[in-house]
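K.L.:
For reference, the sequence and a predicted model appear below.
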Amino acid sequence: MENFHHIVEAVQTNCYINDARHAQDMTMCTYLLEMRQFYRWEHSLPHSQRLPKDELGAWLTEREALWQGLENQDYRPVPVASGPRDPFETEAINADLVPEGYVYGGGIGRFNRPHFFLARLGRREVRHGVTVLIADCEYARDLIAPPAALLDRTIYLRREAVQDFLWSKLEEWNWKRQDNALGRALAYYDFDTDPDAALERMTEVEGEAMILHELGEALAGELLGEARWQALLAGCSRHKPEIVARAVRDNLADCMVTLPTLLSRGMDSSIHFFFGNFTGMRLKLFPGAYQAYRRGVEAGHWQALKDMTERGRAHWEAIARSIVALDRHDPEADRRLAALADQAVL
């Protein structure tokens, strides 16, 4: 594309502005981990290569200096062929970029934090009426890079972000090498002998599992009313009600699509990986799923997990409908939503 470097510059500038506004929202531990991944991406380093300590420290100081003063700047328009576009006009931007072999993402994530990226398009699919855009090499990105997201009936899977996530899980497990769900999933791949090839293979498998979850999110949106659900999240004045609402919908999506598909396909490695990452509010609300998984490991088959998944679908749909029915103008709405967590445990 003739002006592609201008598009890259605009998107990366918006990413810098975004990071300047939101980097301080992270805990110090999370911030340093994300900065390590960002450094690796910016310098095109393989995940198996150790990062240079001194160079990383100097780069971190330079990056923080770059952010100074950017938080008050406006986002730049993205200069695509049809004309400058607001960075949140993702569909219009991709109407120009996808035919040229590129993919752009611009949307709002958790706690109203924007995310932007620009990448080479790996492939485009349509599944059950939902478009799937798979991004390969990324030319511009934020400090935080969600591996997969659903926006306006389009799923975005970012392979580089998937690899970052998987490698972080490998490093996490390597600290203690416990016999747990994460360890069982990693055992399917030869990370000890050829870590780069193992990461590539696991990216394909777990990338598919992430797409399945987003397909579940799309189906959940149809059931609940996507516009109403997004308005509900936007109206949450505190983090906990939003965390509860997202966990309920995640559990619904997984009971409708992710787990039934993994089970029907016999994707055991992905089932182990799923429960290796089944933490936080999702686990707090749905301990029965993890208990069914443990019974499946002990029994050597997944019947208990299949039964719990079927039970969970009806349960989480009912809870999600109760959440959507809350009056967001009620000053007690956040408290009522958070209180649903105690009633929702399965």
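P.N.:
That came through fine. What you see is a predicted model, and the numbers here were worked out from it, not measured in a lab.

K.L.:
Please make it C-alpha for all contacts and neighbour counts, starting now.
P.N.:
Fine.

K.L.:
any idea how far the residue lying closest to A218 once chain neighbours are set aside lies from E222?
P.N.:
In space, and not counting its chain neighbours, A218 is closest to R153: 6.7 Å by C-alpha to C-alpha, 6 or more residues apart in numbering. Distance of R153 to E222, computed by C-alpha to C-alpha, to the nearest Å: 10 Å.

K.L.:
what about versus this one:
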Amino acid sequence: MDVERLTNQVRRNCDISDARHAGLYSICGLALRLRDLYKWTRRLLPWQEDEAGLVLEWIGNKEDQWESMAEEDFGPLSIGSHTFDPFDTEAVNAALAPHGLFYGAGYAYSLKPTFFLAVVIDRECVHGKVVWQLGRELARDLLTLPAFSQDDQVVLRTEAARMFVWDQMIYVRSAGRPALAFALNECCALSDINPDSLRPHLDTIMAVQRHAYIRHELGEIAEEIFDRDIWRQMLSDFPHTPVELLIRTLKDALADTGPDGPLRYFIEQRSRAGLGFYMAFGSGLTPLLFGPLKTAFDAFMHYPDWDAMTQAVDDAHRSAATYTREIIDLYAAASQGKGLPWAQAAIEKTLQTRGILR
């Protein structure tokens, strides 16, 4: 098999996707994603930074390349004498299995096509699902996704995950700093969030955080309250709106608080560090929707009460399920004649009622 040819084909599709969808991001968001992509191309460690001039020159060249590719179509993949559709992941990975490679393709945020190719490190079974642990990435796009599910399997992208968790720690929200400090103390006996102090402990931190990524994906696979087809259609119908943010948060919350999710796992394992990292890195909307979970953890940091945390997770799951059913009912009314604009307004009103959206 010609690995170089395949790598170039996947990279080309990555560039086409990025060229078409770079406009999805804010200027700041795009800059951060380009920085990650630059680091990957230069094989830099998460904390390493090149001179700004070099990075800006590379970004300029990348944007010129995108401009020339935006109208191109995704190309097929060649493996041996066979040609594959770039979204036929099952067939591609069946062909790649003897070569120790794994291929990923699908749709990410705002239904952006995403592709990558990586070396397989390990394959294990967790809760009856295959979990792939990947190493060096040969091709990737703008998205630094630590893990995802594909073909009913879980894929952990180790390179991307290390970069992802590093940035989460360095750019943690002020509201998440106490939880991060708690987690780092439990995990590594660290008393500060200084980058120089964090570097030697990244492997230890990843040993904890990998379970959060894997269990989140397992939770999503098992989660049945928010039907995946309905969820995807809603993402397509309400892109770049508060509704999109809400339904993503609800889907994540159902997965994370469900029986197979990371919160249950960390409680079962009595992992204080795992709980701390989870609460530190939660999305900005999560504590607004599930305040009692944050309240319980704030108390837990001073007086660990596992039963209280279990109850808080139970309550959060029930709350997420109730809210999800309410949102689905409003969305269903749109198809019964009220229309999507009405549904969007009605769903956003639920955020206003909860004091989240003004």
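P.N.:
Thanks, I have it. Just so we're clear, the structure is a prediction, and the values are computed from it rather than from any experiment.

K.L.:
More neighbours: which of R153 and E222 of the first structure?
P.N.:
Neighbour count, other C-alpha atoms under 10 Å: between R153 of the first structure and E222, R153 has more, with 17 against 11.

K.L.:
quick one: S237 of the first structure is in a helix?
P.N.:
No. Counting by DSSP: H, G, I helix; E, B strand; the rest coil, S237 of the first structure is located in no helix; its state is coil.

K.L.:
Contact partners for it?
P.N.:
D334 (C-alpha atoms under 8 Å, 6 or more residues apart in numbering).

K.L.:
and with 10 Å instead?
P.N.:
For S237 of the first structure, the contacting residues are 111, 333-334, by C-alpha atoms under 10 Å, 6 or more residues apart in numbering.

K.L.:
same deal with E4 of the second structure?
P.N.:
By C-alpha under 10 Å, 6+ apart, the contact list for E4 of the second structure reads 10, 138.

K.L.:
burial count for the closest residue to Y104 of the first structure other than its chain neighbours?
P.N.:
Leaving out its chain neighbours, the residue that sits closest to Y104 of the first structure by C-alpha to C-alpha, 6+ apart is L118, at 4.6 Å. Residues lying near L118 of the first structure (other C-alpha under 10 Å) number 24.

K.L.:
How about the one 3 residues further on?
P.N.:
L121 of the first structure is surrounded by 21 other residues when neighbours are defined as other C-alpha under 10 Å.

K.L.:
if we can go back for a sec, using ChimeraX, define a selection of the buried residues within the contacts of S237 of the first structure.
P.N.:
To isolate the buried members of the contacts of S237 of the first structure in ChimeraX, using 16 or more other C-alpha atoms under 10 Å:
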select :333,334
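
K.L.:
Tabulate the contacts of S237 of the first structure in CSV, adding columns for secondary structure and distance to Q343 of the first structure.
P.N.:
Listed next are the contacts of S237 of the first structure as CSV, based on DSSP: H, G, I helix; E, B strand; the rest coil; distance: C-alpha to C-alpha, whole Å:
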residue, secondary structure, distance to Q343 of the first structure
F111, helix, 24
A333, helix, 15
D334, helix, 15
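
K.L.:
Identify the residue spatially nearest to the spatially most central residue of the second structure, adjacent ones excluded.
P.N.:
Nearest to the geometric centre of the second structure sits L145, at 4.9 Å (C-alpha atoms, centre = their mean). Leaving out its chain neighbours, the residue that sits closest to L145 of the second structure by C-alpha to C-alpha, 6+ apart is A160, at 6.1 Å.
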